[in-house]
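> I'd like to go over a predicted model; first the sequence, then the structure.
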Amino acid sequence: MSTLPTLFVSHGAPTLAIVDSPASRFLRELGQTLPRPKAILVASAHWESHGGPAVSLAATPQTIHDFGGFPDALFDIRYPAPGAPEMAARAASLLSREGVAVAQSPSRGLDHGAWVLLHLMYPGADIPVAQISVVRGASPEEHERIGRALAPLREDGVLIIGSGSLTHNLHEFRGQPIDIPAPEWVSSFGDWMKARLDANDLQALRDYRARAPNAARNHPTEEHLLPLYVALGAAGDNSRAERLHASYEYGILAMDVYAFTQG
């Protein structure tokens, strides 16, 4: 089979799973257009570890509803995909081989950073899935390194997805409608990221917090952007970024989806 790209997917709010929006429609189409993976590894913003990444080895991962205050329909969703413990163990081995300290969780399920987008992309829930955490306090460059260590999985037919959000400041949510235009402080950050990704300007991307406009306002904490760097690293050296989708939800969530392939 042809080598799969790696993906960065903005998952937005959990309601992405049940609302009709440009982003949800795009993800439904994306799952149908990609070559079918043998397994999926998701680096989710909603699983943070300390000191190094962790991988999930659960054979039958549970659907984790790690949120509150949303419609009952969200809590009714189950994503009963099989786990991928052998692939996850190989991921841990690849990380260890590159000197990355890694933990293994025997029972971690799928948080909404994984199942919301997979529910749209692969509604049959018939592709084995495992997760890998992001590392609290680790830099973008360190997450690139994690991704680079995982790159050999792509030759095994594994789809590596970084699931986060290109912008993510929920403190700015004021009950605005889903289709309100994005303010300049949100759009300018997204434009800067696209320009730097298009140019493969790794130094600027690693230093986005100092260089990008309104970086701290769009990401008061970094966990929702760090999965992008895992996907970027996993594409290998001299990768090429392609923005597959761009839209905004609630004005504050940039729903960009990027694919990374060898240039």
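It's in.
> going forward, measure contacts between C-alpha atoms and count neighbours the same way
Will do.
> the strands in the protein, which residues?
6-10, 39-49, 54-56, 103-105, 129-135, 158-164, 239-245, 248-249, 253-254, 257-262 (DSSP state E).
> just put these in CSV and tack on mean neighbour count.
Compiled in CSV, the strands of the chain are given as follows (neighbours: other Cα atoms under 10 Å):
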stretch, mean neighbour count
strand 6-10, 29
strand 39-49, 23
strand 54-56, 27
strand 103-105, 16
strand 129-135, 29
strand 158-164, 28
strand 239-245, 17
strand 248-249, 22
strand 253-254, 26
strand 257-262, 22
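> including distance to H171, could those strands go into TSV?
TSV is the format used below for those (distance: least, Cα to Cα, whole Å):
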stretch	distance to H171
strand 6-10	18
strand 39-49	17
strand 54-56	28
strand 103-105	31
strand 129-135	22
strand 158-164	17
strand 239-245	25
strand 248-249	14
strand 253-254	11
strand 257-262	23
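> R78 is nearest to which of these?
strand 129-135 (13.9 Å; Cα to Cα).
> which strands and helices sit next to that closest one?
strand 39-49, strand 54-56, helix 85-97 (3 or more Cα pairs under 8 Å, 6 or more residues apart in numbering; DSSP states H and E).
> contact partners of it?
The contact list for strand 129-135 (Cα atoms under 8 Å, 6 or more residues apart in numbering) reads 39-58, 81-85, 87-88, 110, 114, 143, 223, 226-227.
> biggest helix in this protein by residues?
For the chain, the helix that runs over the most residues, judged by DSSP state H, is helix 184-198.
> name the helices or strands packed onto it?
Counting by 3+ Cα pairs under 8 Å, 6+ apart, helix 184-198 packs on helix 202-206, helix 215-218, strand 239-245, strand 253-254.
> nearest the geometric middle of this protein, what residue?
With distances taken as Cα atoms, centre = their mean, the residue of the chain nearest its centroid is S163 (1.4 Å).
> any idea how far that residue lies from Q131?
Distance, S163 to Q131, using Cα to Cα, to the nearest Å: 10 Å.
> now L117: how far from L30?
For L117 relative to L30 (Cα to Cα), the value is 10 Å.
> in terms of neighbours, single out the busier of those two.
In this view L117 and L30 are compared by other Cα atoms under 10 Å, and L117 has more residues nearby, 24 against 16.
> surely the more buried one touches F26?
No. L117 lies out of contact with F26 (Cα atoms under 8 Å); the separation is 10.6 Å.
> and the helices and strands packed on helix 184-198 as TSV, adding distance to G175?
Compiled in TSV, the helices and strands packed on helix 184-198 are given as follows (distance: least, Cα to Cα, whole Å):
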stretch	distance to G175
helix 202-206	31
helix 215-218	18
strand 239-245	24
strand 253-254	13
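> let's bring in a second model and compare:
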Amino acid sequence: MTLPALFVSHGAPTLVIDDVPAHDFLKTLPSLLPEPPRAILMISAHWETPVPSVSTVEYPDTIHDFGGFPEALYRLQYPAPGAPALAARVVELLAVAGISAATSASRGLDHGAWVPLMLAWPDAKIPVTQLAVQTQLGAVHHYALGRALAPLRDEGVLIIGSGSFTHDLSEFRKTRLQMNSPEPGWVTGFADWMDDAILGGRTDDLLDYRRLAPEAVHNHPTEEHLLPLHVALGAGGQGRRIHRSTTFGILRMDAYAFE
């Protein structure tokens, strides 16, 4: 059975303990799948490399790649097994598409990976590996990555792009934002445009979102948190929204299934 490719918004590291709708939604991910995945390929905004890189680690560390958060977060571990065979398959598929890829024998799971995984599969039994993003190469490149990796969906592999539907963290320095702060128009306008383009199958517009979408650069001053969506789009095709919520007013936590 073919699995969808997913895009989820992982928000702040505290999402794993916060009482917010996105936390509750991520717990339901397994129920949205036609069958349990045999392995998971995570594309996280928090691993950036010059060329596509995939982790071959057999027992990936839990990386606490953040500072200034509650001490409880730093004690959390996600001891899922790695997926070196899947990593090799990723390299193979990318090569077929003419995309050279590197491997890492040391990369663990950053919070863009383990936070949503801990909520969805807390037993940490499904093998998982990560594929890095290349922020400087933009949306078209990441869509091509997804297209190359699409066969994995027929091989029992769940492809998850983990980022944020909107992500201008500079707003935290400008405004005293609370968990339930109202959503400003520049966030709503961008998110509504993206949703309409996704549901309408407007792939060309999504690849050119930075020029076409309202307030695109405001919502994504840098692209790393949206590019995982383009990987999922390439791997899956037509999208449908499976979650919508907002935290701190400016972080849209939307999620999509592409199938």
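Arrived safely, thanks for sending. This one's a predicted model, so the numbers in the text were calculated from it and none came from an experiment.
> and the TM-score between them?
The TM-score (TM-score structural alignment, normalised by the length of structure 2) is 0.97; 256 aligned residues with a Cα RMSD of 0.8 Å.
> M121 of structure 1: which of the helices and strands packed on helix 184-198 of structure 1 is closest?
Counting by Cα to Cα, M121 of structure 1 lies closest to strand 239-245 out of these; the figure is 14.0 Å.
> got the angle for that closest one vs strand 6-10?
Between strand 239-245 of structure 1 and strand 6-10, the angle comes out at 40 degrees (axes from the mean of the first three to the mean of the last three Cα atoms, to 10 degrees).
> distance-wise, check I43 of structure 2 relative to T188 of structure 2.
From I43 of structure 2 across to T188 of structure 2, the span is 25 Å (Cα to Cα).
> and T62 of structure 2, what does it touch?
Neighbouring residues of T62 of structure 2 by Cα under 8 Å, 6+ apart: Q77, Y78, P79, G108, L109, D110, H111, W114.
> just the ones in helices from those residues, please.
H111, W114.
> any chance of the contacts of T62 of structure 2 in TSV, with distance to R202 of structure 2 too?
Formatted as TSV, those follow (distance: Cα to Cα, whole Å):
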residue	distance to R202 of structure 2
Q77	39
Y78	37
P79	39
G108	35
L109	32
D110	31
H111	31
W114	31
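> going through the contacts of T62 of structure 2, which ones are buried?
Q77, Y78, P79, G108, L109, D110, H111, W114 (16 or more other Cα atoms under 10 Å).
> which residue packs closest to the last one, ignoring adjacent ones?
If the residues on either side of it in the chain are set aside, W114 of structure 2 comes closest to Y78, at 6.3 Å by Cα to Cα, 6 or more residues apart in numbering.
> does that neighbour touch I126 like I think?
No. If you go by Cα under 8 Å, Y78 of structure 2 and I126 don't touch, sitting 11.0 Å apart.
> hmm, back to that, just give me the closest of the contacts of T62 of structure 2 to F69 of structure 2.
When the contacts of T62 of structure 2 are compared for distance to F69 of structure 2 (Cα to Cα), H111 wins out at 12.6 Å.
> so how far is V128 of structure 2 from L158 of structure 2?
9 Å.
> overlap in contacts, those two.
Common neighbours of L158 of structure 2 and V128 (Cα under 8 Å, 6+ apart) are A39, I40, L41.
> tell me the contacts of the first one?
If I follow you right, that is A39 of structure 2. Per Cα under 8 Å, 6+ apart, neighbours of A39 of structure 2: A83, L86, I126, P127, V128, G156, V157, L158.
> list the contacts of the first one.
If a contact means Cα under 8 Å, 6+ apart, then A83 of structure 2 has A39, T56, V57, E58, P127, V128, T129 as its contacts.
> and D201 of structure 1, how many neighbours?
Around D201 of structure 1 there are 12 residues (other Cα under 10 Å).
> can you tell me the closest non-neighbouring residue to the residue mapped onto E172 of structure 1 from structure 2?
Taking TM-score structural alignment, the alignment pairs E172 of structure 1 with E171 from structure 2. Counting by Cα to Cα, 6+ apart, I250 is the residue found nearest to E171 of structure 2 once chain neighbours are left out, at 7.8 Å.
> neighbours around the aligned residue in structure 1 for the one you found, how many?
Correspondence of I250 of structure 2 to structure 1, assessed by TM-score structural alignment: I252. I252 of structure 1 has 26 neighbours, counted by other Cα under 10 Å.
> quick check: I252 of structure 1 vs I178 of structure 1, distance?
Distance of I252 of structure 1 to I178 of structure 1, computed by Cα to Cα: 9 Å.
> quick one: A83 of structure 2 and D208 of structure 2, what's the gap?
For A83 of structure 2, the distance to D208 of structure 2 - Cα to Cα - is 33 Å.
> kindly report the same for V115 of structure 2.
For V115 of structure 2, the distance to D208 of structure 2 - Cα to Cα - is 29 Å.
> so who does G67 of structure 2 touch?
Applying Cα under 8 Å, 6+ apart, no residues contact G67 of structure 2.
> burial count for A204 of structure 1?
17.
> hmm, it is touching R196, no?
Yes. Between A204 of structure 1 and R196 there is a contact under Cα under 8 Å: 6.9 Å.
> residues near the residue nearest to S96 of structure 1 when sequence neighbours are not counted, how many?
Nearest-residue entry for S96 of structure 1: V102, 6.6 Å, with adjacent residues in sequence omitted and distances by Cα to Cα, 6+ apart. Neighbour count of V102 of structure 1, defined by other Cα under 10 Å: 21.
> now swap in V19 of structure 1 and tell me
12.
> what do we get in structure 2 for it?
Matched across to structure 2, V19 of structure 1 falls on D18, judged by TM-score structural alignment.
> which residue, neighbours along the chain excluded, lies closest to G82 of structure 2?
In this structure, G82 of structure 2 finds its nearest non-sequential neighbour in E58, 4.3 Å apart by Cα to Cα, 6+ apart.
> mind listing what the one you found touches?
By Cα under 8 Å, 6+ apart, the contact list for E58 of structure 2 reads P81, G82, A83, P84.
> about what we covered before: buried ones in the longest helix of structure 1?
V186, S187, S188, F189, G190, W192, M193, K194, R196, L197.
> is the fourth one in contact with R217, as I believe?
No. Here F189 of structure 1 lies out of contact with R217, judged by Cα under 8 Å, at a distance of 9.6 Å.
> now, which of the contacts of E58 of structure 2 sits nearest L6 of structure 2?
A83 (18.7 Å).
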